[in-house]
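Engineer: give the three-dimensional model of this entry:
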Amino acid sequence: MGIVLRNKIQLVIIGLCIAFITLFVVGCGNSESKEEKVQTTKVVTDLVGNEVIMPKDVNKIAIVPIPWATIVYAVDGSGDKIAAMHPSAKKAYEDSILKTMAPNMENANATFVDNNFNVNYEELAKLKPDVVVIWDYQPEVAKKLKELGIPSVQIKYGTLEDIQKGMILVGNIINKPKEAEALVNYHIQSADYFKGKQEALKAQPKKKVLYLRDEKLNVAAKDSVNTLMIESAGGINVAKDISGQWKPTTMEQILAWNPDVIVISNFSKLMPEDLYNNKITGQDWSQVKALQTKQVYKAPMGIYRWDAPAVETPLMMRWLGKVLQPEVFNDYSMSQELKSFYHNYLKYDLSEEEVNDILKSNVNPVIPTL
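Structural biologist: Alright, predicted model coming up:
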């Protein structure tokens, strides 16, 4: 009986050991599975406060908002992750130096969204993006994308602060927070520089500026970032009392404003010569002071249109400073500012010819201190 009892006890002990080992292995397997799951995803908070689960390593981004393709490019230092962009962004790409800097962006899809920001979900799904960037006013798009299993982040846009927050968001999405922070610091330093110039600007006469979007006479109004840029550079936006971003006006109103300077946006093909030569039917620009003094400018265009809040906004402000108050903004060379920014932040060395192309030197009046 003693031997039988001992054998039974040994069998029980062996069984318990096997059970323990099995539980241990299964437990480790579950632990490793959980650990693996944590390592392959991450949570990013977008600009409206949504906590979005997305792949840890984002390699394909579809971008609905127009300027955001260049923000992704600037933070990443490449266009490799841009799978799709808005058709207006693609048009800007085709007309800009970015086509030289990032030729692979030519392959980015530009038909998954239309000019009114309506998304073609079937086409988007075929692209298999890791994440989609959409506007803050598109929660229904976010809902639909979630149903399709596609993460999306919503962004706010319209102010310089929105751009800074947007760059930080992009840095978090593509795991490049330091690069994003460097760009944000550049923007903050630029804002501080212009704040430091405001006292000197008080003693200077202010030029009246008309910021013209197109031949339909849409102009930058009170709530546009263009008003902030003009005022920071020592000018007065003639449309500052009209609420909104871009608003239509009339030729009669422009004659009443009689601006000293006109800046033409890159959102249209309109050029200074079109105004000088009165090429637009029903419009006579000959009596406007800016035409009489040859002060009509085409806004510069770098990796994106300088009219809109974007990566190069500090450069636009410096250019406006040279145009509107060259005596105050006499402590830098615009050419050198451009070259330094592109070298330090975009890792690209501009030639003098490329600088002139960006600044539209072939169609703009000569700025002596540029």
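Engineer: every contact and neighbour count from this point should use C-alpha atoms.
Structural biologist: Fine.
Engineer: show me where the chain has strands.
Structural biologist: 41-45, 51-55, 61-63, 82-84, 131-135, 152-155, 207-212, 218-220, 235-237, 246-248, 261-264, 296-298 (DSSP state E).
Engineer: which other residues reach the last one?
Structural biologist: Taking contacts as CA atoms under 8 Å, 6 or more residues apart in numbering, the residues outside strand 296-298 that touch it are 261-266, 271-272, 290, 360, 363-365.
Engineer: any idea which of the strands of the chain is most buried?
Structural biologist: Comparing those by mean neighbour count (mean count of other CA atoms under 10 Å), strand 61-63 ranks first with a mean of 27.
Engineer: what's that strand packed up against?
Structural biologist: Judged by 3 or more CA pairs under 8 Å, 6 or more residues apart in numbering; DSSP states H and E, strand 61-63 is in contact with strand 82-84, strand 131-135.
Engineer: hmm, try it at 10 Å
Structural biologist: Contacts defined by 3 or more CA pairs under 10 Å, 6 or more residues apart in numbering; DSSP states H and E place strand 61-63 against helix 68-76, strand 82-84, helix 121-127, strand 131-135, strand 152-155.
Engineer: next, the contact list for residue 311, please.
Structural biologist: By CA atoms under 10 Å, 6 or more residues apart in numbering, the residues touching residue 311 are 67-68, 70-75, 160, 163-164, 167, 183-184, 186-187, 302-305.
Engineer: check residue 43 too.
Structural biologist: Residue 43 sits in contact with 50-56, 172-173, where contact means CA under 10 Å, 6+ apart.
Engineer: mind doing that once more with 8 Å?
Structural biologist: Per CA under 8 Å, 6+ apart, neighbours of residue 43: 51-54.
Engineer: hey, where'd the helices end up in the stretch 201-350 of the chain?
Structural biologist: In the stretch 201-350 of the chain, the helices defined using DSSP state H, counting those that start in this stretch lie at 225-232, 251-257, 272-276, 289-292, 313-324, 334-345.
Engineer: thinking again about what came up before, using TSV, lay out the contacts of strand 296-298 together with distance to residue 16.
Structural biologist: As requested, the contacts of strand 296-298 are arranged in TSV below (distance: CA to CA, whole Å):
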residue	distance to residue 16
261	89
262	87
263	84
264	83
265	79
266	77
271	86
272	89
290	93
360	82
363	87
364	87
365	90
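Engineer: now, which of those residues sits nearest residue 24?
Structural biologist: residue 266 (65.5 Å; CA to CA).
Engineer: buried ones in stretch 248-265?
Structural biologist: 254, 257-265 (16 or more other CA atoms under 10 Å).
Engineer: run this one through as well so I can compare:
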Amino acid sequence: MKNTIKLITAAAFFGMLMSACGTGEGTQSTTEAQPSADENVIEDQLGREVTINENPENIVVGGILPYFSTWYVATDSTEEIAGMHPNSYNAAENSMLAEISPEVLDASTDFVKNGEINIEELMKINPHVYFEKESDEKTLEKVAEAGIPSVGLQTNKVADSDPLATFNSWLELTADIKGGKVDERVDSFMEEGSNVQNMIDDTLKDVKDEDKPRVLFLHKHSDKSIVVGGANFFSEKWTEATGGIDIVGDDGVEGMKEVNMEQVYEWDPDIIYITNFTETQPDDLLEDKVPGQDWSEVKAVQEGNVHKVPLGIYRWFPPNGDAPLMLKWLAQHNHPDKFDYDIKEEIKTYYKNFYDFELSDEEVDSILHPSSEAAKY
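Structural biologist: Below is the predicted model of the structure:
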């Protein structure tokens, strides 16, 4: 990959490390075990140069929750995942990744204490690299100061929160870390996503706006709070990429916003998608089970168009390895008259081709209808 710079000698690495420490843009290595293999200098998504062992044996994933699954997609391995955020671990426990590569469940969550990174516990894992969302610069700096290479990853700045583009950028960065050893695998995933999007675009090219469904993503939800997704957020990009109208973003809402039922009534969506960041299930709305909230007045509920977003290799809402399947699943719900493929067969074929895993009918059903447990943490 273009960002990868081979370091020829240990002396060169040491000189770079000392220079970085002097400028405050530090690239640091663990003090307990110096990497013996070649090293790379990669540029993370904060624009920082970070020196990393080309074959890191221990990686830790903090608040950038989906990245542990990206590591698997790029490398075909979870053995290196030594630690992950408890929220990530809960998703992993309820994902197909736990079946495909069960070593992922060996990861520790002890380094997260009361929602914060505990450096002492993190050091016990002896990570060769730590991954964090780029917005959490405080944690990235704290980890780097402890001598652990820290890599910042963007979530909402890649093509204005395009989940597929974001996932592709993470794949490319992972390939940089691996010194180009996984380029072919990474390229195959990226090509599939592009092919699926092109297929959807071609199929929907003549659809007029008045024939597109008005979509609302229910991101987090309880009897006390309704949080929806709006513009410059994954919900907007998924909706627009699959022939829907983001009624929340179009109304001027940016990112995530807490709203009340009166606002939902005003929007009156044709379709509601419920993410895996809430325990709420479609039946909770369809059967009017939520105390203090009357969803029966909403068009999507009246017509039975309320759907839980699937969870396969990871939650399908944020950037993830099943992104091409998310596109197909959404496109079919948004335009069932134009996409007549069997989504269950599409999922089976994808998992066989890209994960070399044969899914049973029961496993496909578990992907399409994830339990509420996956949202708990």
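Engineer: okay, the strands of the first structure in a markdown table with distance to residue 24 of the first structure next?
Structural biologist: As requested, the strands of the first structure are exported to a markdown table (distance: least, CA to CA, whole Å):
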| stretch | distance to residue 24 of the first structure |
| --- | --- |
| strand 41-45 | 26 |
| strand 51-55 | 30 |
| strand 61-63 | 41 |
| strand 82-84 | 44 |
| strand 131-135 | 38 |
| strand 152-155 | 39 |
| strand 207-212 | 71 |
| strand 218-220 | 68 |
| strand 235-237 | 72 |
| strand 246-248 | 66 |
| strand 261-264 | 71 |
| strand 296-298 | 71 |
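Engineer: wait, which of these is closest to residue 193 of the first structure?
Structural biologist: Nearest of the strands of the first structure (CA to CA): strand 235-237, 16.3 Å.
Engineer: elements contacting the closest one?
Structural biologist: Helices and strands touching strand 235-237 of the first structure, by 3+ CA pairs under 8 Å, 6+ apart, are strand 207-212, helix 225-232.
Engineer: closest to residue 248 of the first structure out of these?
Structural biologist: strand 207-212 (9.7 Å).
Engineer: which part of the second structure matches the closest one?
Structural biologist: Counting by TM-score structural alignment, strand 207-212 of the first structure falls onto residues 213-218 of the second structure.
Engineer: wait, which of the buried residues of stretch 248-265 of the first structure is closest to residue 334 of the first structure?
Structural biologist: When those are compared against residue 334 of the first structure (criterion: CA to CA), the nearest one is residue 263, at 17.4 Å.
Engineer: the closest one matches what in the second structure?
Structural biologist: Here residue 263 of the first structure is matched to residue 273 in the second structure, going by TM-score structural alignment.
Engineer: tell me the contacts of its match?
Structural biologist: 215-218, 306-309.
Engineer: tell me which of these persist in the first structure.
Structural biologist: For the contacts of residue 273 of the second structure, the aligned pairs still in contact in the first structure (both residues aligned by TM-score structural alignment, their matches' CA atoms under 8 Å) are 215-218, 306-309.
Engineer: quick one: which of the residues you listed is nearest residue 338 of the second structure?
Structural biologist: Nearest to residue 338 of the second structure out of these is residue 215 (CA to CA; 17.5 Å).
Engineer: from residue 23 of the second structure, how far off is the closest one?
Structural biologist: Look at residue 215 of the second structure and residue 23 of the second structure: by CA to CA, to the nearest Å, they are 48 Å apart.
Engineer: residue 302 of the second structure now?
Structural biologist: For residue 302 of the second structure relative to residue 23 of the second structure (CA to CA), the value is 60 Å.
Engineer: what's the match for residue 236 of the second structure in the first structure?
Structural biologist: So residue 236 of the second structure corresponds to residue 227, using TM-score structural alignment.
Engineer: which ones are touching its match?
Structural biologist: Here residue 227 of the first structure is in contact with 220-221, 236-237, 240 (CA under 8 Å, 6+ apart).
Engineer: go again using 6 Å as the cut-off
Structural biologist: By CA atoms under 6 Å, 6 or more residues apart in numbering, residue 227 of the first structure lies in contact with residue 237.
Engineer: so who does the residue nearest the centre of the second structure touch?
Structural biologist: Centroid check for the second structure by CA atoms, centre = their mean gives residue 319 as the closest residue, at 3.3 Å. Neighbour list for residue 319 of the second structure: 163, 167 [criterion: CA under 6 Å, 6+ apart].
Engineer: and it, what's its match in the first structure?
Structural biologist: In the first structure, residue 319 of the second structure lines up with residue 309, judged by TM-score structural alignment.
Engineer: quick one: its match and residue 288 of the first structure, what's the gap?
Structural biologist: 28 Å.
Engineer: likewise for residue 140 of the first structure?
Structural biologist: From residue 140 of the first structure over to residue 288 of the first structure (counting by CA to CA), the distance is 46 Å.
Engineer: quick one: which of the two has more around it?
Structural biologist: More crowded of residue 140 of the first structure and residue 288, by other CA atoms under 10 Å: residue 288, with 20 against 9.
Engineer: for the more buried one, give me its contacts.
Structural biologist: Residue 288 of the first structure neighbours (CA under 6 Å, 6+ apart): residue 258.
Engineer: that one matches what in the second structure?
Structural biologist: Aligned partner of residue 288 of the first structure by TM-score structural alignment: residue 298.
Engineer: and residue 186 of the first structure, by the same measure?
Structural biologist: Match for residue 186 of the first structure (TM-score structural alignment): residue 192.
Engineer: excluding chain neighbours, what is closest to its match?
Structural biologist: residue 324 (6.8 Å; CA to CA, 6 or more residues apart in numbering).
Engineer: please report the distance of the residue nearest to residue 222 of the first structure when sequence neighbours are not counted from residue 225 of the first structure.
Structural biologist: The shortest distance from residue 222 of the first structure to any non-neighbouring residue, by CA to CA, 6+ apart, is to residue 240 (4.2 Å). Distance, residue 240 of the first structure to residue 225 of the first structure, using CA to CA: 11 Å.
Engineer: what do you get for residue 251 of the first structure?
Structural biologist: 23 Å.
Engineer: start to end distance for stretch 284-301 of the second structure?
Structural biologist: Using CA to CA, the two ends of stretch 284-301 of the second structure sit 10 Å apart.
Engineer: go on, stretch 251-263 of the first structure?
Structural biologist: One end of stretch 251-263 of the first structure sits 16 Å from the other (CA to CA).
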